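Engineer: quick one, fold the following:
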Amino acid sequence: MRFLKMDPFLVGLVCTILLATIIPCHGAAVPVFHWLSIGLISLMFFLQGARLSRAAVVEGLVAWRLHIIILCCTFVLFPVIGLAAHAMFPGLLLPDVWLGILFLCCLPSTVQSSIAFTSIAGGNVPAAVCAATASNVLGIFITPVLVGLVLRQHGAVGGNPLDIVYQLLLPFVLGQLVQPWLGDWAHRNKTLLSFSDRGSVLVVVYTAFSDAVMQGLWHKLPPAELGMIALADTALLATVLIITILGSRAVGVPLKDEIAIVFCGSKKTLASGVPMANVLFPPATVGIIVLPLMMYHQIQLFVCAMLARRFARQTREENKLAEQAV
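Structural biologist: I've put the predicted structure just below:
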């Protein structure tokens, strides 16, 4: 039930957007927040590398049988659906909003909520842990490539590709190098690091939306457009959920594995997505591009919470039948 409540992180994001709308940073504060955002993004990915055990990385990368299905959902199915939707309804959303939808489709899965929903539903939790880990590790490499392909196709201009290496990949690798020394400390201070990660995202969002507000974001984005974004996000999530459920059953995947595929394959990470957008897109467009992702984040929590309860009932019934058969 806690996933049906408003996500505190999302509340913080909404408050940050309101602050950026009322008091956007400008003038001499702009370069300060710009470099602060870069520093916090690098620190965030460094700490992600430091807290992720080497064994988890290896296991997430080599346990490929079930994971390859989930990775295909995350990095193939989503982009295909996004590109197909754009081709069929190019005028449905503003161009920058469409880029936001396509960017969302290129992101890796979440870790925490994917595992939590799989556990609630009675699914294959070890597989969910490995798949979510693999998605996030590989996403550092795959997402920039996918976004680059989309940007070239739509004539948009992205950031310097080397920024991905300097701000995301290099800090993550450095974190992995020092993991034997910092790993235990990171695990003991998960709450502090979670607060640090979310605080970093809020600073990035404030900086991005400040620039967007100064560029006239709310004049370019009418209220009806927000409704269309929510509709597009909901349709995207529903399509992926239907395909993953029907596809899993068509190939005869056990229920526990089906649950892991559904919940890991349908999620998109907000915590890593916002920093990535800040690196990949020009500052003037980041604010509007991350809007679809922010709305998708809350929609996926609400829908998957209800779906997890339904799967939990199926799991209990299947377990009862198995016990009776014995």
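
Engineer: alpha carbons only for contacts and neighbour counts from here, please
Structural biologist: Will do.

Engineer: who's in contact with whichever helix or strand residue 186 is part of?
Structural biologist: Assessed by DSSP states H and E, residue 186 sits inside helix 179-188. Residues from elsewhere that reach helix 179-188, judged by CA atoms under 8 Å, 6 or more residues apart in numbering: 47, 49, 50, 51, 52, 53, 54, 193.

Engineer: skip the chain neighbours and tell me the closest residue to residue 203.
Structural biologist: residue 37 (6.4 Å; CA to CA, 6 or more residues apart in numbering).

Engineer: rewinding a little: of the contacts of helix 179-188, just say which sits nearest to residue 111.
Structural biologist: Using CA to CA, residue 52 comes nearest to residue 111 of the contacts of helix 179-188, at 11.8 Å.

Engineer: on that earlier part again, what's the PyMOL line that selects buried ones from the contacts of helix 179-188?
Structural biologist: Buried members of the contacts of helix 179-188, defined by 16 or more other CA atoms under 10 Å, are picked up in PyMOL with:
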select buried, resi 47+49+50+51+52+53+54+193
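
Engineer: OK, contacts around the residue nearest to residue 203?
Structural biologist: Per CA under 8 Å, 6+ apart, neighbours of residue 37: 200, 203, 204, 207.

Engineer: the closest residue to residue 291 other than its chain neighbours sits in which helix or strand?
Structural biologist: Leaving aside its sequence neighbours, residue 291 sits nearest to residue 100 (CA to CA, 6+ apart; 7.1 Å). Taking DSSP H and E as the criterion, residue 100 maps to helix 95-106.

Engineer: what's the next secondary structure element after that helix?
Structural biologist: Assigned by DSSP H and E, the successor of helix 95-106 is helix 112-121.

Engineer: and this one, please, so the two structures can be compared:
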Amino acid sequence: MKNQDSKIRKIWTHPITEYLKSQWFFFCLAILIVIARFAPNFARDGGLIRGQYSIGYGCVAWIFLQSGLGMKSKSLMANMLNWRAHTTILILSFLITSSIVYGFCCAVKAAKNPKIDDWVLIGLILTATCPTTVASNVIMTTDAGGNDLLCVCEVFIGNLLGAFITPALVQMFTGQAPFQYGNPATGNGIGALYGRVMKQVGLSVFVPLFVGQVIQNVFPKYTAYYMGFLKKYHIKIGSYMLLLIIFSSFSTAFYQNSFASVSHVCIIFICFFNLGIYIFFTGLSYLCARPWFIIKLFPHEPIDGKSTRLYRYSYSLFRPFYYSKEDAICIMFCGPAKTAALGVSLITSQYADKKEHLGKLLVPLVLYQAEQVMTASLFVSLFKRWLRKDDPSNGSESSSTSGNEEPDLEKNISMETGHNRTVPSKTIAFQDSK
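Structural biologist: As a prediction, the model looks like this:
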């Protein structure tokens, strides 16, 4: 009996077994997608458990309640006022990504490949115009050691503005050839769209974040006990909620026969296109977050009596746009990411009179969400290693996890002092991170 227990223990602690255990997120994701395929009515929008409320509101709210419990109020407000980072992320998320995807779609349309559905191309454009995702970028940024405070602020700002910007971009891209057939401008549903987005952002992001901040400041000891309990028993709330959000999106897509309405060749094209464009946008976000020419032009801080007035003014104006590594990680996760939680609402509300094509329109968005989560999980370990490269004090940490392990929203947060590991962007913008 002892020999058998010893063999089981040896197998359980084997490096291969440890690696497979670290991939639990992807195994669970595959299982949930299979369940969504054969039982789509359970978690779909309007299904058995009313996924639009129980998951669309409940799971997202829980993630931001956790964020509110673990973030210092002063640091959160400092990042809310970091207009430079918000401007960079918003331009990336709405203007740059959508323009590039629109150009690619025009090229594909001009090729006149009959196997690529015209409404799928509209779906790709719609996906590119959506705001940043609500949940996954916060989890991934936190796990990689980036500025999660800035990420939370960007989720709130980006999704709030998305209710106005996304429909306007859709009108701009579909108002003329070659995609005028996909113009949703019917005059119906836009007002309801704004109301629905405001309601969802308010109840699932702002309210739980505010409640978490209140609880943290009023009951610091109980908050510390709760967060310590989650960390002690390795309870990863963010990862569990993220799985349920993806599960609900796939359930809705399968219930609406989204994948059945598109050819296999077209789905393969979407998968490879989404993967390539996400990696490309991540690299582009890095170039926007840490442009090399700013360091070349402003290699050091102005020196009194030696630096010219032009250099001092130019330094104060342009140097903050070379962001710290923590902020850059946030930008690289927020810039390319697209939300399915609000994206489905944005699409269905605009195309209320063209529901016969709704399945095709949703396919790119649903697939993009799953692919961005899986790809971002692989980037986590790379970003974490890059962040520690110039910080010897972090190099000896034994608790570092691979990018495929579950995100930990509670990591490195001291609840007794309320001190967060990230430094407000405003105070670190002038530092030269080599």
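
Engineer: what would you report as the TM-score here?
Structural biologist: Overlay of the two chains. TM-score (TM-score structural alignment, normalised by the length of structure 1): 0.72; 305 aligned residues with a CA RMSD of 4.4 Å.

Engineer: if we can go back for a sec, tell me which residues of the helix holding residue 100 of structure 1 come out buried.
Structural biologist: Buried residues in helix 95-106 of structure 1, counted by 16+ other CA under 10 Å: 96, 97, 98, 99, 100, 101, 102, 103, 104, 105, 106.

Engineer: now stretch 222-231 of structure 1
Structural biologist: Quick answer for stretch 222-231 of structure 1 (16+ other CA under 10 Å): 226, 228, 229, 230.

Engineer: and stretch 354-372 of structure 2, by the same measure?
Structural biologist: Neighbour counts over stretch 354-372 of structure 2 (16+ other CA under 10 Å) mark 357-372 as buried.

Engineer: so which residues of the stretch 1-150 of structure 2 form helices?
Structural biologist: Secondary structure of the stretch 1-150 of structure 2 by DSSP state H, counting those that start in this stretch: the helices cover 2-12, 15-22, 24-38, 51-54, 58-69, 73-80, 83-90, 97-111, 118-129, 136-144, 148-174.

Engineer: which ones among the buried residues of stretch 354-372 of structure 2 are found in strands?
Structural biologist: Using DSSP state E, no member of the buried residues of stretch 354-372 of structure 2 falls in strands.

Engineer: let me see the contact set for the aligned partner of residue 312 of structure 1 in structure 2.
Structural biologist: Aligned counterpart of residue 312 of structure 1 in structure 2: residue 384 (TM-score structural alignment). By CA under 8 Å, 6+ apart, the contact set of residue 384 of structure 2 is 144, 145.

Engineer: wait, which of the buried residues of helix 95-106 of structure 1 is closest to residue 83 of structure 1?
Structural biologist: Using CA to CA, residue 102 comes nearest to residue 83 of structure 1 of the buried residues of helix 95-106 of structure 1, at 7.1 Å.

Engineer: ok, the closest one touching residue 148?
Structural biologist: No - counting by CA atoms under 8 Å, residue 148 is not a contact partner of residue 102 of structure 1; they are 11.0 Å apart.

Engineer: any idea how far residue 110 of structure 1 is from residue 103 of structure 1?
Structural biologist: Look at residue 103 of structure 1 and residue 110 of structure 1: by CA to CA, to the nearest Å, they are 15 Å apart.

Engineer: could you list every residue that touches the counterpart of residue 292 of structure 1 in structure 2?
Structural biologist: Aligned by TM-score structural alignment, residue 292 of structure 1 pairs with residue 364 of structure 2. Residue 364 of structure 2 makes contact with 120, 123, 124, 127, 270, 274, according to CA under 8 Å, 6+ apart.

Engineer: ok so residue 276 of structure 2 is a helix residue?
Structural biologist: Yes - the assignment for residue 276 of structure 2 is a helix, going by DSSP: H, G, I helix; E, B strand; the rest coil.

Engineer: give me the aligned partner of it over in structure 1.
Structural biologist: In structure 1, residue 276 of structure 2 lands on residue 235 (TM-score structural alignment).

Engineer: burial measure for that match, as a count.
Structural biologist: Neighbour count for residue 235 of structure 1, taken as other CA atoms under 10 Å: 12.

Engineer: and for residue 203 of structure 2?
Structural biologist: Neighbour number of residue 203 of structure 2 under other CA under 10 Å is 16.
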